[in-house]
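Undergrad: Mind folding the following:
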Amino acid sequence: MSSLVAASDLARAAYCPRQLYYARRDGDRAPPPAVREVRALAFEYPALLDANDDELAARPISVSPSAYRENLVRLRERDDWDALTDPVARDELLAGKDCRGVAHKLVRCPGGDDGEGEGEGDDDDDQPPIPSLVSPGEPPERGVWEPQRVRAVALAKALAWEREASIPRALVEYPAVGVVRTVRLTTGNKAAYRRTLRVARDLDFVPSRLRDSAKCESCAYRERCGVKTWSLSSLLGR
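TA: Next up, the predicted model:
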């Protein structure tokens, strides 16, 4: 188990290898309370759909109450709405051949479908569940950000290893905006996963710092990152 790479480490490595280095060095792995509060929304979709504006405004959503409600209405139209709102498991620890991590939900999509109307009507009981990763952030205009994409692939591969079954996709939920996206295990997505896995495994040095990157603006290590981090004053805590 100890040789397995954490799926959350893959997400950090995909975002910035230097960020992963700092997180490992400092033992900084637990999500902050604000992240847990957003993730809790993913287990309350039906109640949130019926909530009024004041109730929604008091929750950690990233859009207006009316926009949030509209997104949930669209989400309810997915074939996997029932599976998303009644998962077969929550916070399931998965351990595969290379990675381990927590799937925030295991959902059994109807008829082997991905929730977007492309299923072939297979017997639900014959289909293994698929993992769902709940992200506290906001999605891109289309698809899924690379850090969540490689983490979702890692969870799908770990689940496939445990169940000895094909898991062709995973879900990424963005409950702060009420949006759910599908990540398929395409050749490109699996290649990105393997590249990131190599980075995470080989990271025994301080990686190069990103230059002029917008990623730095939201990084928790931005004040400590760079040459000054290794100055004598910094090491002495001054």
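Undergrad: contacts and neighbour counts: CA atoms only from here.
TA: Fine.
Undergrad: Tell me where the longest strand sits in the chain.
TA: strand 99-107 (DSSP state E).
Undergrad: tell me which strands and helices it is in contact with?
TA: strand 5-6, helix 7-15, helix 81-85, strand 89-95, strand 130-134, helix 146-163 (3 or more Cα pairs under 8 Å, 6 or more residues apart in numbering; DSSP states H and E).
Undergrad: Reformat those as TSV; add distance to residue 211 and mean neighbour count.
TA: Formatted as TSV, these follow (distance: least, Cα to Cα, whole Å; neighbours: other Cα atoms under 10 Å):
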stretch	distance to residue 211	mean neighbour count
strand 5-6	26	20
helix 7-15	13	24
helix 81-85	39	19
strand 89-95	35	17
strand 130-134	29	27
helix 146-163	19	25
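Undergrad: Please provide the structure for the following sequence as well, for comparison with the first:
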Amino acid sequence: MERPVATAVSDTPTHPTDETTTAGAESTDSDLVPFSDLARACYCPRQCYYARRDDDRSVPASVRSVQELAYRYPELRDSETDLTAAPVAVPPAEYRDRLAGLAERPDWAALSAPPERDVYLAGKDCHGVAHKLLPGVGDGDPPPVPVIVSPGAPHETGVWEPQSVRAVAAAKALAWQREREVPLALVEYPAHAVVRSVRLSVRRTAAYRRALRTTRGIDGPPPRLRDSPRCGPCDYREECGVETESLWSRLRP
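TA: Down below sits the predicted model:
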């Protein structure tokens, strides 16, 4: 499903560089745009400007701990595992029910024990890390499937646009490397035990190309967002100087 467009604070983490970057990987190809910059530019071009200026590509420990859940599914399904000690976002019983649902997927074996993880991808236009690289499912020689692991919460029915853009970027880079079409990527939300498909539709590809143009065109501070809920969790909001209003302040006479 591809309807959702980022309109809420939760559509991307405060640190959208939620990719475990191979040492030096994002600095070796200076002409290529990092996946993380594309996600930031889609979320807020001004945030992307500040992050690039400060070379902010660090991944907080809290983000890493959530991402690690994506490699512990068999353990987390075990009733002997204490989920209250894990950074899951839903009650333990519901979490295990969701994992049981994921176990019905034809790619479950690879999803729960990926044959390749933290794979650096460099394409024609962009580069970055796919947290997992799964073999394709189907007859013949199906293409591999890149997976982006998000520490955030999923949209109710689809994928937030910044995450969709990053997933498309990963698929495009993988296709360039393998010299074959890669029509599908996945976005995984391990704290919620949710996996969403991102097919490279015309609409999603257009959003990716817009983010690419925006990122390449940033040469100075872009205009501020106006009264956007995206500003609340942004690390640069004070430096940016954007003014945010609470709902209470709007309702006051």
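Undergrad: picking that back up, give the aligned range of the longest strand of structure 1 in structure 2.
TA: Using TM-score structural alignment, the residues of structure 2 aligned to strand 99-107 of structure 1 are 126-134.
Undergrad: How about residues contacting the matching stretch?
TA: Here stretch 126-134 of structure 2 makes contact (Cα atoms under 8 Å, 6 or more residues apart in numbering) with 19-22, 25-26, 29, 32-36, 107, 110-111, 114-122, 144-149, 169-170, 173.
Undergrad: Show me how far it is from its chain's centre.
TA: Its chain's C-alpha centre and that of stretch 126-134 of structure 2 lie 11 Å apart, by Cα atoms, centre = their mean, to the nearest Å.
Undergrad: Relative to structure 1, what is the average displacement of that stretch?
TA: Once fitted to structure 1, stretch 126-134 of structure 2 is off its aligned match by 0.3 Å on average (mean Cα distance after the TM-score superposition for structure 1).
Undergrad: ok so, going back, output the helices and strands packed on strand 99-107 of structure 1 in a markdown table, with distance to residue 39 of structure 1 appended to each entry.
TA: Compiled in a markdown table, those are given as follows (distance: least, Cα to Cα, whole Å):
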| stretch | distance to residue 39 of structure 1 |
| --- | --- |
| strand 5-6 | 19 |
| helix 7-15 | 15 |
| helix 81-85 | 13 |
| strand 89-95 | 11 |
| strand 130-134 | 6 |
| helix 146-163 | 14 |
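Undergrad: So which bit of structure 1 is the helix or strand where residue 99 of structure 2 lies matched to?
TA: Secondary structure from DSSP states H and E places residue 99 of structure 2 in helix 92-102. Matched against structure 1 by TM-score structural alignment, helix 92-102 of structure 2 falls on residues 65-75.
Undergrad: Give me the contact list for stretch 77-96 of structure 2.
TA: By Cα under 8 Å, 6+ apart, stretch 77-96 of structure 2 touches 65, 66, 69, 75, 76, 99, 100, 190, 191, 192, 193.
Undergrad: Which residue in structure 1 aligns with the last one?
TA: When the two structures are superposed using TM-score structural alignment, residue 193 of structure 2 falls opposite residue 178 in structure 1.
Undergrad: ok, back up a step: just flag the most distant two among the contacts of stretch 77-96 of structure 2.
TA: 65 and 100 (21.7 Å; Cα to Cα).
Undergrad: quick revisit: give me the angle between the longest strand of structure 1 and helix 146-163.
TA: Angle, strand 99-107 of structure 1 to helix 146-163, by axes from the mean of the first three to the mean of the last three Cα atoms, to 10 degrees: 90 degrees.
Undergrad: related to what we said a few turns ago, what count of nearby residues applies to the match of residue 193 of structure 2?
TA: 25 (other Cα atoms under 10 Å).
Undergrad: All good on my end, thank you.
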